[in-house]
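Visitor: I would like the atomic coordinates for the input below:
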Amino acid sequence: MTLSRLRPGDEESAALRLLREGELTLEGRLVEASNTTLRGTLTLDDVAVRCVYKPVRGERPLWDFPDGTLAGREVAAYLVSRASGWDLVPPTVLRDGPFGPGSCQLWIDEPADAEPLVGFVPADALPPRWFPVAAARDDDGAAYALAHADDPRLARLAVLDAVLNNADRKGGHVLVGPDDRIYGVDHGVTFHVEDKLRTVLWGWSGRPLPTDAVQMLDLLAGQADGALGEELAEHLTLAEIRRLAARVAALRDNGRFPPPPQDWPAVPWPPI
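Guide: As a prediction, the model looks like this:
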């Protein structure tokens, strides 16, 4: 049996059916993840796809997020991404698995030759059209910069993170798919009612939003109180959904990328 290469935007309904109904066989654990994160294979009708399964019972308690809610926030992030029309989050569902209910997301295979878009680079050798975000030094004291490319695909992800109130956009959570599209993963700490945006994508801070971002925000504004809000109600509180709508309105009215917070760490740790 050959592993299918279904991808977000490519027969999405088929991918969602596999995620919901496929037989889940675990392959191993992603040991660097702070919460239990398992890679597996879903099989249905002689078709198989890889997935990431995060059981609720493996979620590490957090002081500022209710216990047992991270899996639902992963699904909510996908729902908002889909409603935006940008499809930046791989298809994600809530389903039962070997360790109980959890989020199940389509696995994205990055090509071996994919160029990184975020990383640490020598401070005196910043690539063209890259933004420095933070200064750093290696173990020998050499100067480096945490930086990212001035790429419109990344800019879209930065806007989506502001909408989601993503508290953990690390460089390793930015994937380049085999179709040369950008995907964001790991959205368990999102949708808080307090401002908690932490990201490595601060390069556009204060700059005007591109036209397509304004159009996307207009689109979301018309859905937050309708069908999208009803879908999100299965995973978020009413207060969190209202704050989502308020963030969309504020971004649209301000028309600029948000600035880094002054009373909250602006960059997650570790950043990559």
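Visitor: C-alpha from now on. contacts and neighbour counts both.
Guide: Noted.
Visitor: For the lengthiest helix in the chain, give me every contacting residue.
Guide: Counting by DSSP state H, the longest helix found in the chain is helix 238-254. Where contact means CA atoms under 8 Å, 6 or more residues apart in numbering, the residues beyond helix 238-254 that reach it are 162-164, 191-193, 214, 217-218, 220-221, 224-225, 229, 232-233, 257-258.
Visitor: can you rerun that using 6 Å?
Guide: 163, 191, 193, 224 (CA atoms under 6 Å, 6 or more residues apart in numbering).
Visitor: now do the same end-to-end measure for stretch 52-68.
Guide: Criterion CA to CA, to the nearest Å; first-to-last residue distance in stretch 52-68 is 17 Å.
Visitor: Any buried residues in that stretch, and which?
Guide: 52-56, 59, 68 (16 or more other CA atoms under 10 Å).
Visitor: Okay, and which of the residues you listed map to strands?
Guide: Those of these mapping onto strands are 52-55, per DSSP state E.
Visitor: Compile the residues you listed into CSV and extend it with columns for distance to Trp264.
Guide: Formatted as CSV, those follow (distance: CA to CA, whole Å):
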residue, distance to Trp264
Val52, 30
Tyr53, 30
Lys54, 27
Pro55, 29
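Visitor: Between the residues you listed, which sits nearest Trp86?
Guide: Val52 (21.1 Å; CA to CA).
Visitor: what's the closest non-adjacent residue to the closest one?
Guide: Arg39 (4.7 Å; CA to CA, 6 or more residues apart in numbering).
Visitor: Name the SS class of the one you found, please.
Guide: With DSSP: H, G, I helix; E, B strand; the rest coil as the basis, Arg39 sits in strand.
Visitor: That one: what's it in contact with?
Guide: 27-28, 51-52.
Visitor: Checking Val93 next. Helix, strand or coil?
Guide: Following three-state DSSP, we place Val93 in the strand state.
Visitor: All the strands of the stretch 101-250 of the chain, residue numbers only.
Guide: Per DSSP state E, counting those that start in this stretch, the stretch 101-250 of the chain carries strands over the ranges 102-106, 118-122, 130-137, 143-149, 174-176, 182-184.
Visitor: ranking those strands by burial, who's on top?
Guide: The highest average neighbour count among the strands of the stretch 101-250 of the chain, using mean count of other CA atoms under 10 Å, belongs to strand 102-106 at a mean of 27.
Visitor: Could you list every helix and strand that it packs against?
Guide: strand 47-55, strand 92-95 (3 or more CA pairs under 6 Å, 6 or more residues apart in numbering; DSSP states H and E).
Visitor: And stretch 123-130, what's buried?
Guide: 123, 126.
Visitor: Would you do the same for the sequence below? I want to compare the two.
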Amino acid sequence: MPAPERIPSRGLTEDGVRTLLAEGELTVLGQVRGASNAVLYCTVTHEGEARPCVYKPVAGEQPLWDFPDGTLARREVAAYEISEATGWGLVPPTVLREGPYGEGMCQLWIEAERDEGADVTDGDRPADGLPPLLALVEGDEPGDGWKAVGFAEVGEGKTALLVHADDPRLRRLAVLDAVINNGDRKGGHLLPAPGGRLYGIDHGVTFNADDKLRTLLWGWAGEPLTAEAAEVLDRLSAGLEPGAVLTTRLAELITAAEIDALRGRVENIRRTGRHPQPSGDWPSIPWPPV
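Guide: Next up is the predicted model:
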């Protein structure tokens, strides 16, 4: 499956979107509820262009025991930088900037074609519209077009098999998550967008030097990488050499030890040629899963 066409926002180039996000005037319209950290829905306006965006101020971050305080916004920007380096464009344009409540990350708002998921019993996908990306199925087998994640309790002492679509877009995202060491890939962080694009959002708990990979996208665990993924990792390895442009950008966002660990993860996946498997040292599936 070829990479989707890169049209970030109604005719603006990628550079134009980043300039808009970085230099435009932020107007806060409201707060996105249900998030553990402050997530503000805004508009950003610059030189006659205006777009909706998300602004996450550092001041609104809740402390975490395993991440340094005040670093989540920078990790979100670092995830975007890695996504861009892969060429897959899996993370919406994201910048670090000053805003009404101080420094924070600012990300283009993606109006998703919301997939509510499905509870299915035969593994079939709906005939109309976008297929669901996640589902619960009865029995022990995922069915055609699905990959098994594991069993989940669904109430009244019953369990169902949690599955995700055997979708090349999700497979790319699984590779990205393994590279950035994503500790929280939930179903609600998957945004199917018009034109067949799929974005991943909420990358604050990434790039830890210790293994923290926790995701719903384990369906390919242990399987060989695609040829495309292997080529992407080769390019990414070269881009992470000391003194490279990408490395210099990352050095402003994460620590030297975290960059070394990032290099190590890339090299390990390249060496094995396979999708990583759960380590057993850390819960492998986020809770709640959505």
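Visitor: rewinding a little: whereabouts in structure 2 does the longest helix of structure 1 align?
Guide: Under TM-score structural alignment, the match for helix 238-254 of structure 1 in structure 2 covers residues 256-272.
Visitor: before we move on, back to that, out of the buried residues of stretch 52-68 of structure 1, the closest to Tyr78 of structure 1 would be?
Guide: The closest of the buried residues of stretch 52-68 of structure 1, once distances to Tyr78 of structure 1 are taken by CA to CA, is Val52, at 13.8 Å.
Visitor: Show me what the closest one aligns to in structure 2.
Guide: Per TM-score structural alignment, Val52 of structure 1 is aligned with Val54.
Visitor: which residues does that match contact?
Guide: Contacts for Val54 of structure 2 (CA under 6 Å, 6+ apart) come out as 40-42, 106-107, 109.
Visitor: how deep is the alignment partner in structure 1 of Thr215 of structure 2 tucked in, by neighbour count?
Guide: Thr215 of structure 2 maps onto Thr199 in structure 1 when the alignment is built from TM-score structural alignment. Number of residues near Thr199 of structure 1 (other CA atoms under 10 Å) recorded here: 24.
Visitor: follow-up on the earlier one: in JSON lines, list the strands of the stretch 101-250 of structure 1 along with distance to Asp64 of structure 1.
Guide: Formatted as JSON lines, the strands of the stretch 101-250 of structure 1 follow (distance: least, CA to CA, whole Å):
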{"stretch": "strand 102-106", "distance to Asp64 of structure 1": "20"}
{"stretch": "strand 118-122", "distance to Asp64 of structure 1": "28"}
{"stretch": "strand 130-137", "distance to Asp64 of structure 1": "26"}
{"stretch": "strand 143-149", "distance to Asp64 of structure 1": "27"}
{"stretch": "strand 174-176", "distance to Asp64 of structure 1": "24"}
{"stretch": "strand 182-184", "distance to Asp64 of structure 1": "22"}
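Visitor: before we move on, the earlier item: ok, the match of Thr215 of structure 2 touching Pro265?
Guide: No. Between Thr199 of structure 1 and Pro265 there is no contact under CA atoms under 6 Å: 9.3 Å.
Visitor: quick revisit: on average, how far is the match of helix 238-254 of structure 1 from the matching bit in structure 1?
Guide: Here the mean offset of stretch 256-272 of structure 2 against structure 1 after fitting is 0.7 Å, by mean CA distance after the TM-score superposition for structure 1.
Visitor: Can you list the buried residues in that stretch?
Guide: 258-259, 261-263, 265-267, 269-270.
Visitor: Repeat that for stretch 232-249 of structure 2.
Guide: Buried positions in stretch 232-249 of structure 2, judged by neighbour count with 16+ other CA under 10 Å: 232-233, 236-237, 239-240, 246-247.
Visitor: three-state assignment of the residue lying closest to Glu49 of structure 2 once chain neighbours are set aside?
Guide: Spatial nearest neighbour of Glu49 of structure 2, chain neighbours left out: Leu20 (7.6 Å); criterion: CA to CA, 6+ apart. At Leu20 of structure 2 the chain is in helix, as set by three-state DSSP.
Visitor: would you list every one of the helices in structure 2?
Guide: Secondary structure of structure 2 (DSSP H): helices at 14-23, 72-86, 168-180, 227-239, 245-251, 256-272.
Visitor: Any chance of those in TSV with distance to Glu98 of structure 2 as columns?
Guide: TSV is the format used below for those (distance: least, CA to CA, whole Å):
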stretch	distance to Glu98 of structure 2
helix 14-23	8
helix 72-86	11
helix 168-180	25
helix 227-239	28
helix 245-251	18
helix 256-272	24
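Visitor: Could you check how far the aligned partner of Asp66 of structure 2 in structure 1 is from Val56 of structure 1?
Guide: Under the alignment (TM-score structural alignment), Asp66 of structure 2 maps onto Asp64 of structure 1. According to CA to CA, Asp64 of structure 1 and Val56 of structure 1 sit 17 Å apart.
Visitor: likewise Asp186 of structure 1?
Guide: 14 Å.
Visitor: Ok, Leu42 of structure 1 next?
Guide: For Leu42 of structure 1, the distance to Val56 of structure 1 - CA to CA - is 19 Å.
Visitor: quick one on the thing from earlier: so which of the helices and strands packed on strand 102-106 of structure 1 gets nearest Val121 of structure 1?
Guide: In terms of CA to CA, the element of these nearest to Val121 of structure 1 is strand 47-55, at 29.7 Å.
Visitor: Could I get the contacting residues of Val232 of structure 2?
Guide: Val232 of structure 2 neighbours (CA under 6 Å, 6+ apart): Thr86.
Visitor: what does it align to in structure 1?
Guide: Aligned partner of Val232 of structure 2 by TM-score structural alignment: Met216.
Visitor: Tell me which residue of structure 1 matches up with Thr159 of structure 2.
Guide: Aligned by TM-score structural alignment, Thr159 of structure 2 pairs with Ala143 of structure 1.
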